[in-house]
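Trainee: Output the structure for:
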Amino acid sequence: MPGDSVVWTPHPDPVGRPLTLPAGLLGRDALKTFACVSSPDPLVTRTTSGSGTSGSGAPMLRSALRTHGQYHALAAYADVYRVLGAEHQLAMAFPAGYVGGAPRRVCLAINRSGRGGARDFADHDLATAVLLRARLGHALNRLAPPTPELVTDREAAVLDLVARGLTNQQVAHRLAISPRTVDKHLEHAYAKLRVGGRVEAANAWQARALL
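Mentor: Model prediction:
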């Protein structure tokens, strides 16, 4: 699908900045402006929230929502879209696995500058985008880490004490349960944390607590 630039933004985004191709198209000032003035933009709203008749993140053309004049009148146009060379846009969103147990989505915008007589996206581009969206979503779901199973309250209590360096006997005494029960809780917790032993479990539990 021919385009002059691409913007790729995961939600939630651990970095806090979208990726662009070519790289570095959006500076900090442009991103701050976009964060402040993007809410009235119907293409942003439909892509990020899936509201309206477009469905949840379905491919959409900017020209289907606003005239050229209305687009140029948007607060984000001068400082953001014009910088991107986004005279024409096609945007969509799709699921991309999980981050820390929370579902992640990727919002993707393909831009055409209009220079050299480049035309707006057409119906065949939308059809291509539908296929591309399905394949990207499938690939990212497959490549993403699996969703962690929930640790029970009792398993969490055992892990808290193990992470503090207590032995199984000490954990059993603190929680008024048998050492065998502590072993069982740890066995289940190892599987849920995808670790192979006590030290790994303690490290993983401490890391999760920090997050």
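
Trainee: switch to C-alpha atoms for all contacts and neighbour counts from now on
Mentor: Will do.

Trainee: do you know how far A86 is from G3?
Mentor: Distance of A86 to G3, computed by C-alpha to C-alpha, to the nearest Å: 9 Å.

Trainee: what's the overlap in contacts for those two?
Mentor: Common neighbours of A86 and G3 (criterion: C-alpha atoms under 8 Å, 6 or more residues apart in numbering): N111, R112.

Trainee: I have a second one here; can you model it like the first so I can compare?
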Amino acid sequence: MDEAGLLRVGLRSSQAIVNGEPFAADLADGLRRVVGADCVCIDVCHDWKVQRPSITLAGEPGTLTVGEVDRWISLYPDDPYVVNLLATGDPRPYRTSDYMTLTRFQDTPIYREVFSRLEMRHLVVMTPSFTEQDLVMIGMTRRLYDFSDRETSAFHPLRDMIAVALEYRSKVKAIIASINVDDLTPPPRHLTLTERENQVLALIATGLTNDQTARKLGISPRTVRKHLEGVFTKANVPSRAAAVAWWLRQLGR
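Mentor: Model prediction:
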């Protein structure tokens, strides 16, 4: 899997979210291509306890009937990931195989009624937003082979990046609502960072150290520091935290 490509997909989607633009279709398609999943499903719900989610699919199947969607949603409480999410609130990426064997999974109603018909055996799910109101879940499936430990680890910074963007956008919408004004169309962005500088900041924004960022990108910690120094100069900021704060503001322009 192209981990740098995965971060680029996350960065583009984060920028769309911050700017109030549609993101689910591009994110689903980008993940399908970069990850090599047979199907990517993104659920977005703004009142998940009472409303059915908006479901975006990329790959196979390209569409589901209303009845199929409703049946899938009705079986969510049987999904091992959802069971763990509701019990623990843990939104991180997990494979179905982290919870149970394939044989046991094949005995569940959600497998028999949904995934077996689609011939999907291996799943990984993550939740970038899980609040009292909002729920955003990203699921990826494969027919032939499971997601590896390395792939699952690589999904963590992606999830964190999308989560930060969703939280930022939610706060902006709340402020707009509180002052009773229409949402403002953002002016064109003028990002001056290189692709690598963006990648470094995207990882640091998720809480990684310089050394961890270097390992993720396959470069040296010294190179990470050089990229940060370039950002410090361009943004006229003194520290990593200030650089990340500046970078997030650029996403919101």
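
Trainee: that older thread, comparing A86 and G3 of structure 1, which shows the higher neighbour count?
Mentor: A86 (21 against 17; other C-alpha atoms under 10 Å).

Trainee: I'd like to know which elements the helix ranked longest in structure 1 is packed against.
Mentor: In structure 1, with assignment by DSSP state H, the single longest helix is helix 123-143. If you count contacts as 3 or more C-alpha pairs under 8 Å, 6 or more residues apart in numbering; DSSP states H and E, helix 123-143 of structure 1 packs onto strand 88-99.

Trainee: Look up how far N111 of structure 1 lies from the aligned partner of T101 of structure 2 in structure 1.
Mentor: Matched to structure 1 by TM-score structural alignment, T101 of structure 2 sits across from T67. As defined by C-alpha to C-alpha, T67 of structure 1 lies at a distance of 16 Å from N111 of structure 1.

Trainee: These two: which has the busier surroundings?
Mentor: Ranked by neighbour count (other C-alpha under 10 Å), T67 of structure 1 and N111 place N111 first, with 23 against 11.

Trainee: The more buried one -> structure 2?
Mentor: Under TM-score structural alignment, N111 of structure 1 pairs with T141 in structure 2.

Trainee: next one: E87 of structure 1
Mentor: When structure 2 is aligned by TM-score structural alignment, E87 of structure 1 is paired with R121.

Trainee: Measure how buried that match is and give me the count.
Mentor: Neighbour count for R121 of structure 2, taken as other C-alpha under 10 Å: 19.

Trainee: Pretty sure it sits against V114.
Mentor: No. The pair R121 of structure 2 / V114 is not scored as a contact, 10.5 Å apart, by C-alpha atoms under 8 Å.

Trainee: Touching both of the two, which residues are there?
Mentor: By C-alpha under 8 Å, 6+ apart, R121 of structure 2 and V114 have no common neighbours.

Trainee: contacting residues for the match of E87 of structure 1?
Mentor: Listed by C-alpha under 8 Å, 6+ apart, the contact set of R121 of structure 2 reads L102, F115, T141, R142, R143, L144.

Trainee: can you do 6 Å?
Mentor: Contacts for R121 of structure 2 were tallied using C-alpha atoms under 6 Å, 6 or more residues apart in numbering; they are R143.

Trainee: Return the distance of it relative to Q106 of structure 2.
Mentor: For R121 of structure 2, the distance to Q106 of structure 2 - C-alpha to C-alpha - is 8 Å.

Trainee: likewise Q133 of structure 2?
Mentor: 32 Å.

Trainee: And those two? Which one has more around it.
Mentor: For Q133 of structure 2 versus Q106, the count of surrounding residues by other C-alpha under 10 Å is larger for Q106: 15 against 12.

Trainee: what sits up against stretch 211-228 of structure 2?
Mentor: By C-alpha under 6 Å, 6+ apart, the list of residues contacting stretch 211-228 of structure 2 from outside reads E197, N210.

Trainee: for stretch 7-25 of structure 2, that is, sorry about that
Mentor: Contact with stretch 7-25 of structure 2 is made by L27, G30, L158, I162, A165, R169, L251, G252, as judged by C-alpha under 6 Å, 6+ apart.

Trainee: can you give me the helices in structure 1?
Mentor: 28-37, 42-49, 68-72, 75-76, 82-84, 123-143, 153-163, 168-175, 179-193, 198-210.

Trainee: Just send these back as JSON lines, with distance to F94 of structure 1 too.
Mentor: Shown next, in JSON lines, are the helices of structure 1 (distance: least, C-alpha to C-alpha, whole Å):
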{"stretch": "helix 28-37", "distance to F94 of structure 1": "21"}
{"stretch": "helix 42-49", "distance to F94 of structure 1": "9"}
{"stretch": "helix 68-72", "distance to F94 of structure 1": "24"}
{"stretch": "helix 75-76", "distance to F94 of structure 1": "24"}
{"stretch": "helix 82-84", "distance to F94 of structure 1": "22"}
{"stretch": "helix 123-143", "distance to F94 of structure 1": "5"}
{"stretch": "helix 153-163", "distance to F94 of structure 1": "33"}
{"stretch": "helix 168-175", "distance to F94 of structure 1": "44"}
{"stretch": "helix 179-193", "distance to F94 of structure 1": "27"}
{"stretch": "helix 198-210", "distance to F94 of structure 1": "26"}
